[in-house]
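S.K.: Quick one: sequence and predicted model below, then my questions.
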Amino acid sequence: MNSFENSPTVTKSDSQWREELSPAEYKVLRKAGTERPFTGEYWDSMQEGVYECRACGAELFTSKEKFSSHCGWPSFFAPLAEGTVRYLHDKTLGMERIEVRCTACDSHLGHLFKGEGYDTPTDERFCINSICLTLRPADPA
């Protein structure tokens, strides 16, 4: 797992983030909130393309790593590339979890869960809030 070795390349003041993001986006991306399960735009989408950070546009995941986990949030078994996301230990809500953040802008994306038994190459589930992502559809062939 990578740590946060470098400072974010996208830095904005809190007021800039509030101006650019909707209140719901701000709550999740900047304040580590969570959207309700089975309500987000991409939880059950299998459309091909690249998922970008809604706050800064950094490429984070692709549809090639997306899978149906039936948990109510988009699930990926790996990020698009090493270093696109960073990890923090999260001890909120009385649980120990691994928080996933965008390396470029330090926005909260969701959590990483390991060893749940999914039939994926990594047996990892990046459980990401739809509101944190923008899908850039693949070009039609």
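M.R.: Everything's here; your move.
S.K.: When you work out contacts or count neighbours from here on, use the C-alpha atoms and nothing else.
M.R.: Noted.
S.K.: Just the residues contacting stretch 89-96, thanks.
M.R.: Here stretch 89-96 makes contact (C-alpha atoms under 8 Å, 6 or more residues apart in numbering) with 97-99.
S.K.: try it against this one:
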Amino acid sequence: MTAPKLVLSDDQWRERLTPEEFAVLRQAGTERPFTGEYTDTKTEGVYQCRACGAELFRSTEKFESHCGWPSFFDPADSESVILRADDSMGMRRVEVLCANCHSHLGHVFEGEGYPTPTDQRYCINSISLRLVPAGS
């Protein structure tokens, strides 16, 4: 895995982020399902990393998965995220990180049968994202 472009100490991250944001973005926490601000959002725009502002996803790749978190079938650019094995919680998953600052975003799942072009579901915490509406 390549080194992050933005490197801050935990204290510096704590100054930038709320305690809830820090818990998810920097400590790989997860927000409760169906509670995030972007779970059901249909606003057109770009989803950025809440920690560093890097463009991660676009509303054109967002879809309704009814899983409790925003779901995307593809990142805005394949190099905007890093995927790595996550064997925590007694299961094998693939963690999604922001390539720019290595903040935790969520997980990606494959082969679930959603009618999307990639058959992938990037299950992303709302608190890891910031939506910039189209035209802003």
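M.R.: Noted; the coordinates are in hand. All values derive from a computational prediction rather than experimental measurement.
S.K.: Now the TM-score, please.
M.R.: Put the two chains on top of each other and the TM-score (TM-score structural alignment, normalised by the length of structure 2) is 0.98; 136 aligned residues with a C-alpha RMSD of 0.8 Å.
S.K.: picking up where we left off before, so which of the contacts of stretch 89-96 of structure 1 belong to strands?
M.R.: Of the contacts of stretch 89-96 of structure 1, the ones assigned to strands by DSSP state E are 97-99.
S.K.: Val28 of structure 1 and Arg18 of structure 1, how far apart?
M.R.: Distance of Val28 of structure 1 to Arg18 of structure 1, computed by C-alpha to C-alpha, to the nearest Å: 12 Å.
S.K.: Comparing these two, which residue is more hemmed in?
M.R.: Using other C-alpha atoms under 10 Å, the more surrounded residue of Val28 of structure 1 and Arg18 is Val28, with 20 against 15.
S.K.: Could you check which helix or strand contains the residue nearest to the more buried one when sequence neighbours are not counted?
M.R.: Excluding the flanking residues, the one nearest Val28 of structure 1 by C-alpha to C-alpha, 6 or more residues apart in numbering is Thr34, at 5.5 Å. In the assignment (DSSP states H and E), Thr34 of structure 1 maps to no helix and no strand.
S.K.: Tell me which residue of structure 2 lines up with Thr34 of structure 1.
M.R.: If you follow Thr34 of structure 1 across to structure 2 using TM-score structural alignment, you land on Thr30.
S.K.: Check Ser69 of structure 1 too.
M.R.: Counting by TM-score structural alignment, Ser69 of structure 1 lines up with Ser65 in structure 2.
S.K.: So what's the residue count around its match?
M.R.: Quick note: Ser65 of structure 2 (other C-alpha under 10 Å) scores 16 neighbours.
S.K.: Contact partners for it?
M.R.: 71, 114.
S.K.: same thing but 10 Å
M.R.: Residues near Ser65 of structure 2 by C-alpha atoms under 10 Å, 6 or more residues apart in numbering: 39-40, 71-72, 114-115, 121, 123.
S.K.: which of those lies closest to Ser78 of structure 2?
M.R.: Proximity of those to Ser78 of structure 2 (C-alpha to C-alpha) peaks at Phe72, which lies at 12.7 Å.
S.K.: In structure 2, mark out all the helices, start to finish.
M.R.: With DSSP state H as the criterion, structure 2 has helices at 10-16, 19-25.
S.K.: Out of these, the one nearest Thr2 of structure 2 is which?
M.R.: Taking C-alpha to C-alpha, helix 19-25 is the member of those nearest to Thr2 of structure 2, at 18.0 Å.
S.K.: That closest one vs structure 1, average offset?
M.R.: Mean deviation of helix 19-25 of structure 2 relative to structure 1 after superposition (mean C-alpha distance after the TM-score superposition for structure 1): 0.1 Å.
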